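Asker: Need coordinates for the following:
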Amino acid sequence: MTAIGVLRPARMWPGDVLKVGAVGLRTRPMRAFLSALGIAIGIAAMVSVVGISSSSRADLDRTLSALGTNLLTVAPGNTLTGGEAQLPTESEAMVGRIAPVRTVSAIGLIESAKVYRNSRIDEAETGGIATYATRTGLRAAVGAELRDGTWLNEATGRYPATVLGANAARRLGIGHAGPEVQVLIGGQLFTVIGILEPAALAADLDNAALVGWQAARSELGFDGHPTTIYTRSDDASVEAVRSVLGSTANPEAPNEVEVSRPSEALTAKKATEEALTGMLLGLGAVALLVGGVGVANTMVISVLERRAEIGLRRSLGATRGQIRTQFLAESLLLSAMGGAGGALMGGLVTFGYAVSQGWPTVIPLWAVAGGVGATLVIGALAGLYPAVRASRLSPTEALAAQ
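Answerer: Sure, this is the predicted structure:
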């Protein structure tokens, strides 16, 4: 009596799985492209949002590293009755006597001195430009850079000369500094001797016309009370200096003094950007989900259209497991194409936007890997039901349906 050998189905190697899985993609290229595009849009949105946000934060960190985080500001707060407080005229000098303080400078708002391009401008058209009395050491204290011209010094600070902030110069239509360029401040002509670049740590200066402290007193009636004092101290002593700034700047009413660090405002901005990033990532996830539904729809229709193929393969000996593997592989290939294309698109969008803004390009590897991984998971889930449905078709049922 001879033993009858048990027939075993041919084994499908990984290369075979890829070949049969790609059959549906090759025979229906436009449908495959549109389904992959839905996945790609979701991944591109996620990668670009994370990349742009990371590039923005990298630029912010670079700015803070260049300018330092040891800049503290002192400003008047409110009185106990709710009125606006005022710093003493000698507060800048008193702050300068704090031992760890290396640099101190100040500005004083001159509310009555409105800024106009010339005398023919309507008085209501101020453009939101403020006038500040300015110490000569201000630029070094806040790390501001000149776009054009020169900074105020002991000589020019005594005469009608001004340095304009970046936004103020743009609103006044002034592109360069020079002895022939003048603006009207408080009813008097001031020569524009310089224009600043945007000041990252002193945003008030961007919308300001800065004049020398002595010229502000003699020409514009400035009362000598500073409205903002800027200090630089040793990094290790920043918190210690901060704790005594209020009582030093105004010993009689330290509760009427506000002490802040510009880097805290930047940190708050960073937190706001992170919240916005979370919202945009949510939108990207929705787009990714829509793409997954598109893949599932494509695979279900593919099963219905290819029942003859399924019946033929079953009649030739293909097992249910092999049919499941074929359609699951097709779904994974479709999603992988969309994921790879989306990651590439998101990287290009991030690169283009970062270059246009002058930022370093940062694309976190976890965002790319996570995005492609998410597409594979979605592809597996989207293809699971169609694959199981295809495997359950008997050969006679599948062939009879044609």
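Asker: alpha carbons only for contacts and neighbour counts from here, please
Answerer: Will do.
Asker: What residues of stretch 226-245 count as buried?
Answerer: 226-234, 238, 241-242, 245 (16 or more other CA atoms under 10 Å).
Asker: Break down the stretch 301-402 of the chain into its helices, ranges please.
Answerer: 307-315, 320-357, 365-391, 395-400 (DSSP state H, counting those that start in this stretch).
Asker: Between those helices, which one is closest to Lys19.
Answerer: Among those, helix 320-357 comes nearest to Lys19, with 8.9 Å by CA to CA.
Asker: Helix 365-391 and the closest one, what's the angle between them?
Answerer: Helix 320-357 runs at 150 degrees relative to helix 365-391, counting by axes from the mean of the first three to the mean of the last three CA atoms, to 10 degrees.
Asker: Figure out how far helix 320-357 is from the centre of its chain.
Answerer: Relative to its chain's centre, helix 320-357 lies at 25 Å (CA atoms, centre = their mean, to the nearest Å).
Asker: which other helices and strands contact whichever helix or strand Ala133 is part of?
Answerer: Per DSSP states H and E, Ala133 falls inside strand 130-134. Applying 3 or more CA pairs under 8 Å, 6 or more residues apart in numbering; DSSP states H and E, we find strand 130-134 packed against strand 101-109, strand 208-212, helix 213-220.
Asker: want to put them side by side, so please do this one too:
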Amino acid sequence: MAAVIEHTRLPKLTPARMKPGDVLRVGAVGLRTRPLRAFLSALGIAIGIAAMIGVVGISSSSGAELDRTLSALGTNLLTVSSGHTLMGEQAKMPVEAEAMIERIGPVQAVSAAAKVGDAKVYRSEEVPKAQTNGLSTYAARLDLPATVGATLRSGTWLNAATERYPAAVLGSSAAQRLGVGAAGPDTQVVVGGKRFTVVGILDPVPLAEELDSAVLVGWPVAAAELDFDGYPTTLYTRTEEASLETVRSVLAGTANPEAPNEIDVSRPSDALAAKQATSQAFTGLLLGVGAVALLVGGVGVANTMVISVLERRSEIGLRRSLGATRGQIRTQFLAESLLLSALGGAGGVLIGTGVTMGYALYQGWPAVIPGWATAGGLAATLAIGAVAGLYPAVRASRLSPTEALATP
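Answerer: Predicted coordinates:
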């Protein structure tokens, strides 16, 4: 009898495993049945990802444009300027510094500029003396534009004739602040109490930005009319790329052998590094804002999933009654949360990419979107989807079939 009972005992049933395609289908049920709610939840994720992609992309595109500009102008420019003495006073560079640096073998070109401190600049004599607009007057050598890569927007540069007479070239910012739109024989500014004719206006000079807010006059006329003492304050040096660091190490001692500590030596890459540090700090701030938006989107996904569990209790009870395990219920709702976040992340990547490319195209920049930003954005959305959907999925799996089916 026992053998018969043993023979007729029903075999133990094991629940069927869900294939990946089955997981996707059941996970998409909630998205298909409630498309508007799913869209609004995914939109929150998309906004956060788009903000992050856009910030990183625009910042990278701007940096690429700056690198391209510097590469076109040449990064072999070294700047030698007067520093300070041990007492904190402004040091003076020797008059012979320019000639001494020219003797360095790898040096290809040297040009000098000197700030004329007492020569204030005004549009006319009627402007109050306190309104200097932050402009400076520089005595400049004739070969200065070729050395620093400056170009003219209007007029001409100083020549052997005009450098001896009251003629001036305005930097791009200086022209804007003085209200000078074009150079011409009838356009004059007041420099050090004397009228100078504006013969040229420069374009912005990326490798020597101090010239943008300067009024440049000839070396001889500065000495004759503006009480210029003849000491250079800045030397611009072009050198061979291969010998850049070697030349940089000897420039201070060559410019002022008696007090090399009173000489400051820099190059465009130093200014570029400072700009990039500032840009990275600003980018970090904006990325924080994008992360907050992403967090808000994750909260929206979690809220959507909790409501979905409450509304679909009968469906959960029916599936449990038909043999679905707790693990399969968890998988269903976790897959739905991940799908919702993935849709938002993909939409955010597309929006952020479109914004970056559109803005870069408008500015004439190369469009650069780092791969790590796209991959990181998608990974962040999946992580948020998993975290946001975990609690609702566990809650759904713990519902007993009878309790779920009894819910109206």
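Asker: Fetch the TM-score of the aligned pair.
Answerer: With the length set by TM-score structural alignment, normalised by the length of the first structure, the two chains reach a TM-score of 0.94; 402 aligned residues with a CA RMSD of 2.0 Å.
Asker: ok so, going back, state the span of the second structure onto which the helix or strand following the strand holding Ala133 of the first structure is aligned.
Answerer: Per DSSP H and E, the first helix or strand lying C-terminal to strand 130-134 of the first structure is helix 138-142. Mapped onto the second structure using TM-score structural alignment, helix 138-142 of the first structure spans residues 144-148.
Asker: same thing with stretch 377-396 of the first structure?
Answerer: Under TM-score structural alignment, the match for stretch 377-396 of the first structure is residues 383-402.
Asker: Can you tell me what sits against the matching stretch?
Answerer: By CA atoms under 8 Å, 6 or more residues apart in numbering, the residues outside stretch 383-402 of the second structure that reach it are 295, 298-299, 301-302, 305-306, 309, 313, 316-318, 320-321, 325-334, 336-342.
Asker: just stretch 180-190 of the second structure next, same as before
Answerer: 120-125, 154-155, 175, 195-201.
Asker: rerun at 10 Å
Answerer: 119-125, 127, 153-156, 166-170, 172, 174-175, 178, 194-201, 215 (CA atoms under 10 Å, 6 or more residues apart in numbering).
Asker: ok, and for that stretch, which residues are buried?
Answerer: Val180, Ala183, Gln188, Val189, Val190.
Asker: which residue lines up with Ala343 of the first structure in the second structure?
Answerer: In the second structure, Ala343 of the first structure lands on Val349 (TM-score structural alignment).
Asker: Not counting sequence-adjacent ones, nearest residue to that match?
Answerer: Ala50 (5.7 Å; CA to CA, 6 or more residues apart in numbering).
Asker: In contact with the one you found, which residues are there?
Answerer: Per CA under 10 Å, 6+ apart, neighbours of Ala50 of the second structure: 56, 290, 293-294, 344-356, 374, 377.
Asker: do the same with Gly311 of the first structure
Answerer: So Gly311 of the first structure contacts 318, 390-391, 393-402 (CA under 10 Å, 6+ apart).
Asker: SS state for the counterpart of Val189 of the second structure in the first structure?
Answerer: Superposed on the first structure with TM-score structural alignment, Val189 of the second structure falls opposite Val183. When classified by DSSP: H, G, I helix; E, B strand; the rest coil, Val183 of the first structure comes out as strand.
Asker: what's the distance between Val183 of the first structure and Glu145 of the first structure?
Answerer: Separation of Val183 of the first structure from Glu145 of the first structure (CA to CA, to the nearest Å): 21 Å.
Asker: swap in Leu399 of the first structure?
Answerer: 78 Å.
Asker: the more surrounded of these two?
Answerer: Leu399 (18 against 14; other CA atoms under 10 Å).
Asker: Show the contacting residues for that one.
Answerer: Arg306, Arg307, Ala308, Glu309, Ile310, Gly311, Leu312, Arg314, Ser315, Leu393.
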